[in-house]
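Got a predicted structure plus its sequence, pasted below:
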Amino acid sequence: MTAKDWLVLSLLPGLGPRRIQTLRERAPECLESWPEGWLALLPRPAATALRLWLDHPDRSPLAPAVDALDGWLAASVHHALLHPGHACWPALLDELPDPPAVLWACGDLAALTPPALAIVGSRRPTRDGLESAAAFGRDLAGQGYATVSGMALGIDGAAQRAALDAGGASVAVLGCGVDVVYPPRHEALHRRLQGEGGLLLSEHPPGTRARPAFFPRRNRIVTGLSLGVLVVEAAEKSGSLVSARLAMEQNREVFALPGSIHNPQARGCLGLIRQGATLVTGIEDILEELPPRGGASAIDSTDAPARTSQVTHAPAASDAGPQDPLLELLSERPTPLDVLVELTGQDVGHCQRRLLELEIEGLATQAVGGWVRLSGRLL
C-alpha cells in the first residue's frame, strides 16, 4: 500500500486508529491485498466510500485531502507521510492498540533510528526541574538515545532543546499540524527540530490548529515511540501523569525524578514512585533498565558527556538571547518590576509575561527587590 492508500483508509467514515488496528490484527493475510482485501472486511459505510474513491475519485469527498498530500510531499524533501510498511515506520507503534494510521513528518527521518526515551513534565516547572530536564536530554543524547516529547513549554522544550544542543536526535509529536507552531513561544525550537537532526510528527494534516482534545491522544504516540518515559516534574493532576499511565499500559518503562514533599510540582512524581516507577537521580538509573544499546552511540564518544551518578547542570543554548530588550535591562542587582515597566514602555502584563518566559528559559529569576539576570544560560 502506498502513502496515498493509507491516507484514504484513515479518512474513511466509521473507521479510526483502533478499528484499523483491529482489522490488521484479525486478518493480516486478507489486508495484504489492496484494495480487495480491505473492501471485504470494512464496514459498509467505509467500503462504500472507498469504492467511490476507487471508481470515481473526482466525485469523492476524499479528493481534496489526497490532492493536499501530493502538494505537501512535493513542497520539500523533508516532508513525508509515514505509514505501516514505510521504511521509516517505527515498529514500536504497532504494539499499540490504536496506533495512528499515518503520521505527517517534517524534518530528518533519521531521528527515528536511535532508541528513544520520552521526557515529559510540567509546563510550569521549577528552576531545578528545567535544569534536570536539560541534563537528561544532553546525557541521553551522549549515550546515543533520542529524546521524544511534545514540544510543550517547560520540561518538554528544555529536554528537546538540550538534546539538539548536544548533537543528538529529538522527535516532537504535536497536537496540531507539523507546520503549525504551538505553543507560539517555541517558534525557534520548532525551526530547529526541522533542520538540526530533529523531526516533527503529527497524525493531523498540515494546517490543523491545536485543540485541547488532540493533546491526550498525542501523548500515546509520544510514549509509543519510546522505550520508556521519564517524568521530571508533575503536579498531582497533569497531562504528564496521563503519559505515565499510557506508558504503563503500553508496557514501557516509567521513570520519575523525586522532589521535595513541599514542592507541588513534585507530588505527581512521588506518587508514581509509590506506584512502582523507577526512582531516578542520574542517567545510570535509566540505562540500567533499558535494553543494551548494541552498537556505537549516535554521537562520537569523545564528544559525549561523562556519565555521573548525579544530574549535571551544564549550560545549554536558549531561544532567547542578549538582544532581548527586557533581558538587557537586567543585571546581577535586582531591578523592580515598576522600573522595568517604565524603561521598556510596555504595560505591566506584557513585562510579567516576558519575565516569566525568561525565568522558564533559565535566563532570569525573581529575587528580593526585583528581577535579576542569571550569569549562566541554563536553557
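Good, I have the coordinates. Every value quoted in this text rests on a predicted model; they were computed, and no experiment measured them.

When you work out contacts or count neighbours from here on, use the C-alpha atoms and nothing else.
Noted.

The nearest residue to residue 271 once chain neighbours are set aside: what's it in contact with?
Distance criterion Cα to Cα, 6 or more residues apart in numbering; nearest residue to residue 271, sequence neighbours excluded, is residue 236 at 7.7 Å. With contact set as Cα atoms under 8 Å, 6 or more residues apart in numbering, residue 236 has these partners: 264-265, 267-268, 271.

and if you look at residue 41?
residue 23.

same thing but 7 Å
Contacts for residue 41 were tallied using Cα atoms under 7 Å, 6 or more residues apart in numbering; there are none.

what about it, distance to residue 47?
Residue 41 sits 8 Å away from residue 47, taking Cα to Cα, to the nearest Å as the criterion.

Presented hereafter is structure B, for comparison with structure A:
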Amino acid sequence: MERSELGHWLRLLGTPEIGNDAARRLLTAFGTPGAVFAQDAEALAQVVSARQRQHLSAPPPGHAELLDKTWHWLEQAPTQRRVLTPGQADYPVALLNMADPPLLLYATGNFAHWPALAAMADARRSLAIVGSRNPTPQGLAHARQFARGAAAAGWTVVSGLALGVDGAAHEGALDGAADGAEQLATVAVVGTGLDSVYPKAHLALARAIAARGMLLSEYPLGTPPLAANFPRRNRIIAGLSRGTLVVEAALRSGSLITARLAAEQGREVFAIPGSIHAPQARGCHQLIQQGAKLVTRIEEVLEEFAPATPAPAMPAPDSPADAGTDDEVLAHVGFDPMGLDALAARTGLPTATLQARLLELELAGRIVRLPGALFQRFTAA
C-alpha cells in the first residue's frame, strides 16, 4: 500500500461520525477512500448526512501525525507488518462473510504461512479458544491442553491475548505446533493498537506469537485499552475461526459474546462442562443448554469438522474414583470445590493432620487451593 492510499484510509476511518457503516456506504458508492474525498458535496449528500459531509471536508485532528506514525511502523519491519483492506489478496476471506468486517486490519507476525489461513473461507483449520480472565487452575490447564492438541493436529488457535484462558490458549498452541510446521501456531486479535501490548504481563507472549503466529487489530496505532473495544474485537475472533471453544465463562462474560457471534456467523460452538457449583462454569452450561456441543477432548472438536483429522490422544480428566484414590485424603477431594470442614467430616482426620496432608497434595500439584478456604482436585494438562 502506498503512503497516499494509507493516508486516505486513515482519514476516512478517523473522521468523526464516520463509522464502519457509513464508510462502507461511501466505499460502495465511490470505490476507494481517495475517490470519496474527490467527490463534491452534492455527490456525498446522496450517501451521508450533512454533519458527516462537514466532517469529511477536512482531515481529522492528528491525521498527519497518525499517518507518519503508521508509515514509520510499517517501514520498521516491512516483512512482518502490513495493513490489510478488504480488496487485498492477504485480507482474510472469511471476514468478508461477516455483517461488519473490519475495513482496515493491522497485522504483525509471521507472514510465511498467513496466506493459507487468509485465503480459505470454509476449509480453514482454525479454532477459537476463549474463556474467563479469572479461570480456575483446572480451566487454565484445559485451555493449554486443548490448544496444544489443536496445534499438534495442524490447526491454528485464535484468541484474544487477555489474561486467563486466552493467554493459556496461546501458550498451549505455541507449545503444540511443531517447529517448522507449515501453519500459524496462533493468532491474537487484540483491542488496542499494535504498537503496544495489553496486558503488559503478556509482552513476552506477544513477541512469541509474532515470531510463530500473527497479531491482528482493527484499531489504529496509539489506541489505548478502551473497554468498549474488547467486545467488538470478538467478532473478528469468531469470524476467523471454523469453531469457537469456550473453556470457562461466567454468565456475564465476553466469551459468551464471542460464542453468540460465532453462532450468528454459522460457526460451530463448543463448551467444556464444569462443576455446577463453579461460577466460571455457568456460562459454559448455559451454552450447552442452548445447543453448544459438550466436549471433553480435543478430538471431539476436530472430528466435528473432519473425521480424518489426526489429533494426538490425550487422557480424559481423572474422576474422583480414578488414579490416586489410594490416598485417604485425595480419595475424598472431588472436582467440586470443598471446604476444610466437609473434608474433615469425610476423612475423619484431625484438622492439623488434614491440613498438613492438603499442603502436601497442593505442593505435589494434585489439588489446588481456591479463595474462601476451598480445595479442588486438579488434573494437569
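Right, received. Where do you want to start? In this text the structure is predicted, and so the values were computed from the model without any measurement.

is it true that residue 372 of structure 1 lies in a strand?
Yes - assessed with DSSP: H, G, I helix; E, B strand; the rest coil, residue 372 of structure 1 lies in a strand.

Just give me the match in structure 2 for it.
Matched across to structure 2, residue 372 of structure 1 falls on residue 363, judged by TM-score structural alignment.

Run a quick neighbour tally on that match.
11 (other Cα atoms under 10 Å).

so how far is residue 369 of structure 2 from it?
Look at residue 363 of structure 2 and residue 369 of structure 2: by Cα to Cα, they are 10 Å apart.

Report the secondary structure state of the aligned residue in structure 2 for residue 206 of structure 1.
Using TM-score structural alignment as the criterion, residue 206 of structure 1 maps onto residue 221 of structure 2. Three-state call for residue 221 of structure 2 (three-state DSSP): coil.

Help me confirm that residue 221 of structure 2 comes into contact with residue 193.
Yes - contact status for residue 221 of structure 2 versus residue 193: in contact at 4.2 Å, counting by Cα atoms under 7 Å.

Shouldn't the residue nearest to residue 271 of structure 1 be within a strand?
No - Residue 236 of structure 1 is assigned coil when assessed by three-state DSSP, not a strand.

so where do the strands sit in the stretch 151-300 of structure 1?
Along the stretch 151-300 of structure 1, counting by DSSP state E, counting those that start in this stretch, strands occupy 170-173, 198-202, 228-231, 253-256, 278-279.

In CSV, list the ones you listed along with distance to residue 290 of structure 1.
Formatted as CSV, the strands of the stretch 151-300 of structure 1 follow (distance: least, Cα to Cα, whole Å):
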stretch, distance to residue 290 of structure 1
strand 170-173, 18
strand 198-202, 22
strand 228-231, 8
strand 253-256, 8
strand 278-279, 11
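
among the ones you listed, which is nearest residue 119 of structure 1?
With Cα to Cα as the criterion, residue 119 of structure 1 lies closest to strand 228-231 of these, at 4.8 Å.

how far apart are the closest one and its match in structure 2?
Here the mean offset of strand 228-231 of structure 1 against structure 2 after fitting is 0.7 Å, by mean Cα distance after the TM-score superposition for structure 1.

equivalent range in structure 2 for that strand?
The aligned range for strand 228-231 of structure 1 is 243-246, by TM-score structural alignment.

Next, the contact list for the aligned residue in structure 2 for residue 88 of structure 1, please.
Under the alignment (TM-score structural alignment), residue 88 of structure 1 maps onto residue 90 of structure 2. Residue 90 of structure 2 is in contact with 84, 115, 118, counting by Cα under 7 Å, 6+ apart.

That'll do, ta.
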